[in-house]
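K.L.:
Okay, structure incoming, though there's no sequence with it:
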């Protein structure tokens, strides 16, 4: 059987295409995201990947939530957190279309600047995501939440990968936060524990657990 050809758009970009952002850029990006925040109110952040099982910030409340217009996908090459420039892994982004279930966290107003500063360092080492305000629909009603959506113009964006190719890339990735396989499986397990169904991710996880 012939192996399907890999399109150029499905190959990782060269290392020089990846550019880290500095503290000044982070401050400006946070300021832009918070331009309509009153500086006092509690703030909600939506997690759809590792933030579900490793939020690493204090929060007053966590609710199961769904956002519309975006879906969870392994659509971003990772050269730091779950891979290296030479052997990138894949991390989750919110790509256009569909909907996504995850966890909405309520952050106390006085802690917002501090917590978002640390969150930007973790989630935005480059400018791969676009922070947006979206309605997070919860059992107690909708809340406006800050959501990191995929920037499709970013050099690290990738789409159209087959399940087998995703698995191969994930298996090779290992970055500053550990193996890419661990990241994907822990996310899949956290969704299962919360009763959240993601059939695509479940299929990826099932394949990853098989002996290569």
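P.N.:
Thanks, I have the structure now. None of these values were measured; they are calculated from a predicted model.
K.L.:
CA only for contacts and neighbour counts going forward, please
P.N.:
OK.
K.L.:
how about stretch 87-98: buried residues?
P.N.:
Buried residues in stretch 87-98, counting neighbours by 16 or more other C-alpha atoms under 10 Å, are found at 87-96.
K.L.:
want to try TSV for these, with secondary structure and distance to residue 132 as columns?
P.N.:
Putting the buried residues of stretch 87-98 into TSV (DSSP: H, G, I helix; E, B strand; the rest coil; distance: C-alpha to C-alpha, whole Å) gives the following:
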residue	secondary structure	distance to residue 132
87	coil	30
88	coil	26
89	strand	25
90	strand	22
91	strand	19
92	strand	16
93	strand	13
94	strand	11
95	strand	13
96	strand	13
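K.L.:
Need these in TSV (columns: distance to residue 50).
P.N.:
Formatted as TSV, these follow (distance: C-alpha to C-alpha, whole Å):
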residue	distance to residue 50
87	20
88	18
89	15
90	13
91	9
92	9
93	11
94	13
95	16
96	20
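K.L.:
alright, now check it against this:
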């Protein structure tokens, strides 16, 4: 932590919908890197973007690589409330494991941040799916938080604005919204 931060402040790492819909109050948001994990559409959604009968797909942090996202600093006074909110949102079906991991902020600071990583032992862990299966699941998904294509398109657009290119999301976005600006090939499959 740097001298300007309260040692009890909470850092939260967003890599998907938390980037564009955090849902909690924060003091600052900063671009950040998380080493050891990568962003992946590897979680069958049974609540937020799908149902058990018609699952959608949402992002998880899966092992290996590096993930660029946003780190949010939450004031110490709101830390407990924020964690409770995130647990209710992210742990609806316990598909994620809560972890505190080292983050490297774009401004050079190093902090420990709260993240939710995909539990590879959970029945909703999808792993790496072929492109056409990704597209099928995303197109069919609709849950409590809305339609799955909207989730993919919103996440892709916000990552693009951050200068982050995710080839899987970009290819899906092109299939879901063919007029979208893109510099990537269509899904093959």
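P.N.:
Structure's in. What do you need? Note that the coordinates shown come from a computational prediction; the quantities given were computed from them, not determined experimentally.
K.L.:
Quick check: TM-score for this pair?
P.N.:
The TM-score (TM-score structural alignment, normalised by the length of structure 2) is 0.88; 173 aligned residues with a C-alpha RMSD of 1.5 Å.
K.L.:
Pull up the aligned stretch in structure 2 for stretch 71-83 of structure 1.
P.N.:
Mapped onto structure 2 using TM-score structural alignment, stretch 71-83 of structure 1 covers residues 38-50.
K.L.:
outside of that stretch, which residues touch it?
P.N.:
Counting contacts by C-alpha atoms under 8 Å, 6 or more residues apart in numbering, the residues outside stretch 38-50 of structure 2 that touch it are 15-16, 51-67, 92-93, 95, 118, 124-129, 134, 140-148, 151.
K.L.:
Recalculate using a threshold of 7 Å.
P.N.:
15, 51-52, 55-67, 124-128, 141-148 (C-alpha atoms under 7 Å, 6 or more residues apart in numbering).
K.L.:
residue contacts, the aligned partner of residue 147 of structure 2 in structure 1?
P.N.:
Structural alignment (TM-score structural alignment) places residue 147 of structure 2 against residue 179 in structure 1. Residue 179 of structure 1 makes contacts with 82, 173, as judged by C-alpha under 7 Å, 6+ apart.
K.L.:
Kindly provide the distance from residue 179 of structure 1 to residue 60 of structure 1.
P.N.:
30 Å (C-alpha to C-alpha, to the nearest Å).
K.L.:
that's a helix at residue 72 of structure 1, yeah?
P.N.:
No: Residue 72 of structure 1 is assigned strand when assessed by DSSP: H, G, I helix; E, B strand; the rest coil, not a helix.
K.L.:
Counting neighbours, what do you get for it?
P.N.:
23 (other C-alpha atoms under 10 Å).
K.L.:
surely residue 138 of structure 2 meets residue 148?
P.N.:
Yes: in this structure, residue 138 of structure 2 is within contact of residue 148 by C-alpha atoms under 7 Å, at 5.3 Å.
K.L.:
Give the intersection of the neighbour lists for these two.
P.N.:
Common neighbours of residue 138 of structure 2 and residue 148, using C-alpha under 7 Å, 6+ apart, are residue 56.
K.L.:
separation between residue 53 of structure 2 and residue 121 of structure 2?
P.N.:
20 Å.
K.L.:
Buried residues, the longest helix belonging to structure 1. List them.
P.N.:
Taking DSSP state H as the criterion, structure 1 has its longest helix at helix 180-194. Using 16+ other C-alpha under 10 Å as the test for burial, helix 180-194 of structure 1 gives 180-191.
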